[in-house]
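Colleague: heads up, no residue letters with this:
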């Protein structure tokens, strides 16, 4: 590996650890917030849909957690990464650094936190009567597929926002639409007409949520064909965005000072 890239990776992991430690020191509960935040948000939605609206089944809480927790990972990381290059303008003006570094740092930080959240999810499923089997290992390719999808979307958001700052508002609106259009609160098999279900699953996030539930709640293998397509599409977008960042590297330094 080239020395400059090795040094960049060293800086990346050093800053990642430093940022995580700094973030936890700002609160009294430290690392517990990584778990409490998604748990509290999921609890509110459970109260609304399962209790007040009486729309849930006996296992609705687990169903909701398997949808809401992965969605929160996606929405928070893409939203946070959208402003990553602008927030890194201080470092950009001091040294030449690949612009993909900044959203990648956000992706890495949120992924570390998400691992703890997934651990909470697995334990909670067992506590509420879920059955742990070796089939749960199938969740690894689902997580990897989502990580690639998040990386692709985060790169796109980070690339556009410095040129169009209002794009952050579009992202916020898009996340709201995805939240209601990805089957977080409902089973697509019960709500959507059978002839429209394949169209619904073209939404990669909805497809991932379906696979999470099949692995963790039904103990069956995920749809590897669908995961493969998600990984392939995400990888293509990531490569294109890396080429974009490289081509327009000097442009970002001029744009973010305006």
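Modeller: Arrived safely. Since this is a predicted model, take the numbers as computed values, not measurements.
Colleague: contacts, neighbours, all on C-alpha from now
Modeller: Noted.
Colleague: those helices in the stretch 151-258 of the chain, which residues are they?
Modeller: Ranges of helices in the stretch 151-258 of the chain, per DSSP state H, counting those that start in this stretch, are 167-181, 188-191, 197-200, 204-216, 224-247, 249-255.
Colleague: this is the other structure I want to compare:
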């Protein structure tokens, strides 16, 4: 595994190139280009605001602010999962011709989506300013939460990119899995209020509370909107599990990359 990581470090220029080309490819044929990185979260907020507030008559005070944080964080999660899962298949023609550490491809797609998320943070800052909610000293937790989420995305991306090569149906299945996590997380609904109600069985409440997506989304809202510390124990658990999975997957890649060539 040590040799494998050294090989990855030697190919860091390729990693930078993959990230750069991925950023260019996202809106290559778009008239608005990179402006979509700002416009997309804004349009998402408008759609769900119309659905929840106008149509269903729900949503409390500062609901658009609550909504934009959840949607921006979710967009980062979903795009990272979907893009990294297809990363090796996307570059199969290159992989079959030249030896490269295959783990570089899901890593590059994950880093690409991190860059996109930075534009989402700009949108969140805009909403905070509009609603007069200024973050206090709890903002110091923001880099920690982002770092933990990056580790989680990298680990999950490495896992999904590898398994998708051998089980192509995973790509289609992810559409439904991510949809379940979207509605099982407090992205468009207020988690604390719903969990206090009697509409959800106790067993299901426990699953929702242990949902890593819910933990991450709530952590951002805790420090940006509610001015309180996030659930550090839950974040630490996500970090340890993600780190263990990431290290295991790098080891697995180093021992089984020949299988990828055969499957492609």
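Modeller: Yep, it's here. Being a predicted model, the structure only gives us computed values, none of them experimental.
Colleague: that older thread, which one, of the helices of the stretch 151-258 of structure 1, ends up nearest to residue 86 of structure 1?
Modeller: Among the helices of the stretch 151-258 of structure 1, helix 249-255 comes nearest to residue 86 of structure 1, with 8.7 Å by C-alpha to C-alpha.
Colleague: hang on, the earlier thing: make a markdown table out of the helices of the stretch 151-258 of structure 1 and add mean neighbour count.
Modeller: Output for the helices of the stretch 151-258 of structure 1, formatted as a markdown table (neighbours: other C-alpha atoms under 10 Å):
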| stretch | mean neighbour count |
| --- | --- |
| helix 167-181 | 15 |
| helix 188-191 | 12 |
| helix 197-200 | 13 |
| helix 204-216 | 23 |
| helix 224-247 | 16 |
| helix 249-255 | 15 |
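Colleague: what would those helices look like in JSON lines with distance to residue 35 of structure 1?
Modeller: Formatted as JSON lines, the helices of the stretch 151-258 of structure 1 follow (distance: least, C-alpha to C-alpha, whole Å):
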{"stretch": "helix 167-181", "distance to residue 35 of structure 1": "20"}
{"stretch": "helix 188-191", "distance to residue 35 of structure 1": "27"}
{"stretch": "helix 197-200", "distance to residue 35 of structure 1": "30"}
{"stretch": "helix 204-216", "distance to residue 35 of structure 1": "18"}
{"stretch": "helix 224-247", "distance to residue 35 of structure 1": "26"}
{"stretch": "helix 249-255", "distance to residue 35 of structure 1": "35"}
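Colleague: Specify the stretch among the ones you listed that is closest to residue 12 of structure 1.
Modeller: Residue 12 of structure 1 lies closest, by C-alpha to C-alpha, to one member of these: helix 224-247, at 16.8 Å.
Colleague: average distance between the closest one and structure 2?
Modeller: Compared with structure 2 after fitting, helix 224-247 of structure 1 deviates on average by 1.0 Å (mean C-alpha distance after the TM-score superposition for structure 1).
Colleague: which residues in structure 2 does that helix align to?
Modeller: Aligned by TM-score structural alignment, helix 224-247 of structure 1 falls on residues 232-255 of structure 2.
Colleague: Can you get me the centre-to-centre distance for that stretch and its chain?
Modeller: The chain centroid and the centroid of stretch 232-255 of structure 2 are separated by 15 Å under C-alpha atoms, centre = their mean, to the nearest Å.
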